[in-house]
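In: the sequence and its predicted three-dimensional model are supplied below.
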Amino acid sequence: MVSWTICISVIVGALLAFQAGANSSLGNRSKSSSSAVLWSFLSGTVPCIIYWLVEIQGGQRINTLDSIGANAIPWWAWAGGPLGLYYVGAITVLAPRLGAAACLGVIVAAQLATAVILDHYGLIGLPQHTAAPGRIVGIVLSVAGVTLVMYGDSMVYRITHRHRSKASAALEQAKPVGQLDQANQADLEVQDTNAPVPELAERIDWVWSAALLTGAFLAGAALAFQAGVSGYMGTMTTPGFSALYNFVFGDVLIPIYWFFEPNGRKALNLKELITTSPWWIWIGGLIGSGYVLSITFLIPLLGAATNLGTNIVAQIIAAMVLDHLGWMGFKVQRASYVRVFGALVLLVGVVMVSAF
C-alpha cells in the first residue's frame, strides 16, 4: 500500500511545474514580473496564516514565540525567506525563456547537487550522509539528462545535417561540371523553404544563455537550501510558523521593489487583468504555500532524499506534459524521442541519488 505521505509529495512536486506556468503567465499579462511575484506571496500568505492559527488553537508548541525570544533558532534557519523569494522570482522570469522542462531540469540538477553536498557535510541541521559513488553517478546522469532535454533535438539536427551536407558535397563532385550551378541553386531553395525553426536556446547568444542557465541553477540550489532550513525551523517551532515566515518575508520586501519598478504599478491594469485572464494564472501563491507547508512536515517523516526524489520525478513528468501540450502559456515543444530519453536518464539519476 502506497503511503499517503508519498502521494502528497508527488502531488506537490507536480504542482511546482504548474506554479512556474502560472507565475510566468501572470508576469507576461501584467507586463511586470514583480507584480506576479507580489501576488504569489500575498495569496500564499493567507493559507499559511490559517494553518498556523489552527496549530496554535490545537495547542501544538504554543511557546513558539518564546523559543524565538530565547535565541533557540540559529541565524541560518531564517534564510528560508530570502531563498524562497529568489526562487519564485527566478522561475517567473526564466520559465518562459527556457521552457518548462528545460528550466525545471536545470533546477532539478542543482537541487540534487546541493542536497548531496548538504548531506555529505551534515550542514543546516541535517544528519551526515557521505556521498557514495552511486550518488555521484546519479548527479552525472542528472546533468546528462538535463543536457538532452535542453539541447538534444538541436544536437541531433546538427549531426544529421552535417552528414547530409557531406553526402551532398560528394554527389556534387560526381556530377558533370555543367550541372553544378543548377544543383547549388536547388540546394539553396531547399534550405530557404525547409530549414527548421531554431529552438529558443539557439536564437539567443551564448552569454545570455549562460546567464539564464546560471539563474536557474542558483534557483535550484536555493530551493534545496530552503527545504532544509524550513524543515529545521519547523521542528524548532511549528510547520505553520515556518511556512508563514517564508511568505511574510516576501510580503515585506516585494512591495517596496514593486512600487519603484518602472513596469510595476504603472503598467498594471488590474481590472483588465482580472476580466481577461484565465483562472489558473492566480494559483501560483496557493501552490507555493502548499509546497512550503509540505516540506516542513514531510521531510521529518520521509527524510530529505525521499521527499526530494519524489518531488523531482513529479516535476519532470508535469513539465514535459506542459511543454508538449503548450498549456499554461508555454510555447509548444513536442516531446521528441530525444527529450523523452533525456527525461528518463534524468529520472534514473534522481533515483540513484535518492537510493544511495
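Out: Great, that's in hand.
In: drop to CA atoms for contacts and neighbour counts, all remaining ones
Out: Fine.
In: what comes up buried for the helix or strand where Gly27 lies?
Out: Take DSSP states H and E as the rule and Gly27 turns out to sit in helix 4-30. Buried residues in helix 4-30, counting neighbours by 16 or more other Cα atoms under 10 Å, are found at 6, 8-10, 12-30.
In: quick one: name whatever helix or strand follows the helix or strand harbouring Leu293.
Out: Element membership for Leu293, per DSSP H and E: helix 284-302. Next helix or strand after helix 284-302 toward the C-terminus (DSSP H and E): helix 304-325.
In: okay, one more to line up with it:
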Amino acid sequence: MQMVPYMLATVVIGMMLSTQPPLNSILGRAVGSAYGAATISIAVALASILAFIVFSGWGDISRKSLATVPWWVYLSGVAGAVFVASGPVVAPVTGAMVFFVCIVAGQLIGSMLADHFGAFGLDVRTVSVWRLLGLAMVLGGALLVSRG
C-alpha cells in the first residue's frame, strides 16, 4: 500500500486542525467561555460525523459490540475534549504555532512510548537512537519557535 497519499492527506488534515484553536478562541470570546466554545465545537463535530455516517453507514454500534471494548477505550473521547478545550485557553497565550509544536511534541513522546511497549495492540517498535534524535529535533524546534 502506498503511504504517500495517506501522509499527504494527513498533512492537509493537520493544516485544517491548525485553524481550530484560533477559531474556537474567537467563539470563546463571543460566548464568554472557552469551554462553551469547546462544547459548541464538539457539537458541530458530532453533527458532522453524523452526516458522514449517513453516507458510509453506522457499522455495528450495538450494546453487544460496545460491551466487547474495554472501558478505558472510551477515554479517547476525554482526550479529544481536553484537546479541543485547551486550544482556546492555551493558543491565545502561546500562539497557534507554539501550541501545535508542543501538541506534536507531546504526541510524539506518547507515540514513542506506545510503540516501544506495544500499547493498545500496536506492534512493538523499540526506542532507537534515530527515534530519540527525531524527538529531540522536534523538542528543539518547540524551543526555537517559542523564542520567535
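Out: Structure received. Model, not experiment: these values are computed from the prediction.
In: re the thing from before, which residue numbers in the second structure does the helix holding Gly27 of the first structure align to?
Out: With TM-score structural alignment applied, helix 4-30 of the first structure matches no range in the second structure.
In: find the residue at the geometric middle of the first structure.
Out: Leu104 (3.5 Å; Cα atoms, centre = their mean).
In: can you pull the contacts of it?
Out: When contacts are counted by Cα atoms under 8 Å, 6 or more residues apart in numbering, Leu104 of the first structure touches Ala17, Ala95, Ala216, Gln315, Ile316, Ala319.
In: aligned counterpart of the second one in the second structure, please.
Out: With TM-score structural alignment as the matching criterion, Ala95 of the first structure is left without a partner in the second structure.
In: Ala95 of the first structure contacts Ala20, doesn't it?
Out: Yes - the pair Ala95 of the first structure and Ala20 passes the contact test of Cα atoms under 8 Å, sitting 6.3 Å apart.
In: give the buried residues for the helix holding Leu293 of the first structure.
Out: 284-299.
In: hmm, back to that, which element is the residue nearest to the centre of the first structure on?
Out: helix 100-121.
In: so which elements touch the helix holding Gly27 of the first structure?
Out: helix 33-57, helix 80-98, helix 100-121, helix 284-302, helix 304-325 (3 or more Cα pairs under 8 Å, 6 or more residues apart in numbering; DSSP states H and E).
In: for Glu261 of the first structure, find the nearest of these.
Out: helix 33-57 (7.9 Å; Cα to Cα).
In: please state the offset of the closest one from the chain centre?
Out: Here helix 33-57 of the first structure is found 20 Å from its chain centre; the criterion is Cα atoms, centre = their mean, to the nearest Å.
In: now it against helix 284-302, angle please.
Out: If you take axes from the mean of the first three to the mean of the last three Cα atoms, to 10 degrees, helix 33-57 of the first structure sits at 50 degrees to helix 284-302.
In: now the helix or strand following helix 33-57 of the first structure: which residue numbers in the second structure?
Out: From helix 33-57 of the first structure onward toward the C-terminus, using DSSP H and E, the following helix or strand is helix 64-69. Structural correspondence for helix 64-69 of the first structure: none found in the second structure, per TM-score structural alignment.
In: what helix or strand does the residue lying farthest from the centre of the second structure sit in?
Out: Distance from the C-alpha centroid of the second structure peaks at Lys64, with 28.3 Å (Cα atoms, centre = their mean). For Lys64 of the second structure, the host element (DSSP H and E) is helix 63-66.
In: now that helix on the first structure. Mean distance?
Out: Superposed on the first structure, helix 63-66 of the second structure shows a mean distance to its aligned partners of 2.7 Å (mean Cα distance after the TM-score superposition for the first structure).
In: map Ala47 of the second structure onto the first structure.
Out: So, by TM-score structural alignment, Ala47 of the second structure is matched to Val252.
In: kindly report the same for Ala105 of the second structure.
Out: Per TM-score structural alignment, Ala105 of the second structure is aligned with Val313.
In: and what of Val138 of the second structure?
Out: Per TM-score structural alignment, Val138 of the second structure is aligned with Leu346.
In: now do Ser86 of the second structure
Out: With TM-score structural alignment as the criterion, Ser86 of the second structure pairs with Ser294.
In: please report how far the residue lying closest to Val248 of the first structure once chain neighbours are set aside lies from Leu85 of the first structure.
Out: Nearest residue to Val248 of the first structure in three dimensions, chain neighbours excluded: Thr45, at 6.8 Å (Cα to Cα, 6 or more residues apart in numbering). As for Thr45 of the first structure, its distance to Leu85 of the first structure is 13 Å (criterion: Cα to Cα, to the nearest Å).
In: report the contact partners of the residue nearest to Val248 of the first structure.
Out: Applying Cα under 8 Å, 6+ apart, the residues near Thr45 of the first structure are Leu244, Phe247, Val248, Gly285, Ser289.
In: what lines up with Gly326 of the first structure in the second structure?
Out: Using TM-score structural alignment, Gly326 of the first structure lines up with Gly118 in the second structure.
In: hang on, its match packs against Val127?
Out: No - taking contacts as Cα under 8 Å, Gly118 of the second structure lies outside contact range of Val127: 11.2 Å.
In: hmm, back to that, where's the nearest residue to the match of Ala105 of the second structure once chain neighbours are set aside relative to Gly105 of the first structure, distance?
Out: What sits nearest to Val313 of the first structure in space, not counting adjacent residues and going by Cα to Cα, 6+ apart, is Leu347, at 6.3 Å. Remark: distance between Leu347 of the first structure and Gly105 of the first structure (Cα to Cα) = 10 Å.
In: then Ala14 of the first structure?
Out: 13 Å.
In: between the two, what contacts are shared?
Out: Taking Cα under 8 Å, 6+ apart as the criterion, Ala14 of the first structure and Gly105 both touch Ile316.
In: Gln226 of the first structure -> the second structure?
Out: By TM-score structural alignment, Gln226 of the first structure lines up with Gln20.
In: tell me, how many neighbours does its match end up with?
Out: By the criterion of other Cα atoms under 10 Å, Gln20 of the second structure has 18 neighbours.
In: can I assume it is in contact with Gly87?
Out: Yes - if you go by Cα under 8 Å, Gln20 of the second structure and Gly87 touch, sitting 7.3 Å apart.
In: the helix holding Leu293 of the first structure - contacts with which helices or strands?
Out: Secondary-structure packing of helix 284-302 of the first structure (3+ Cα pairs under 8 Å, 6+ apart): helix 4-30, helix 33-57, helix 206-236, helix 239-260, helix 304-325.
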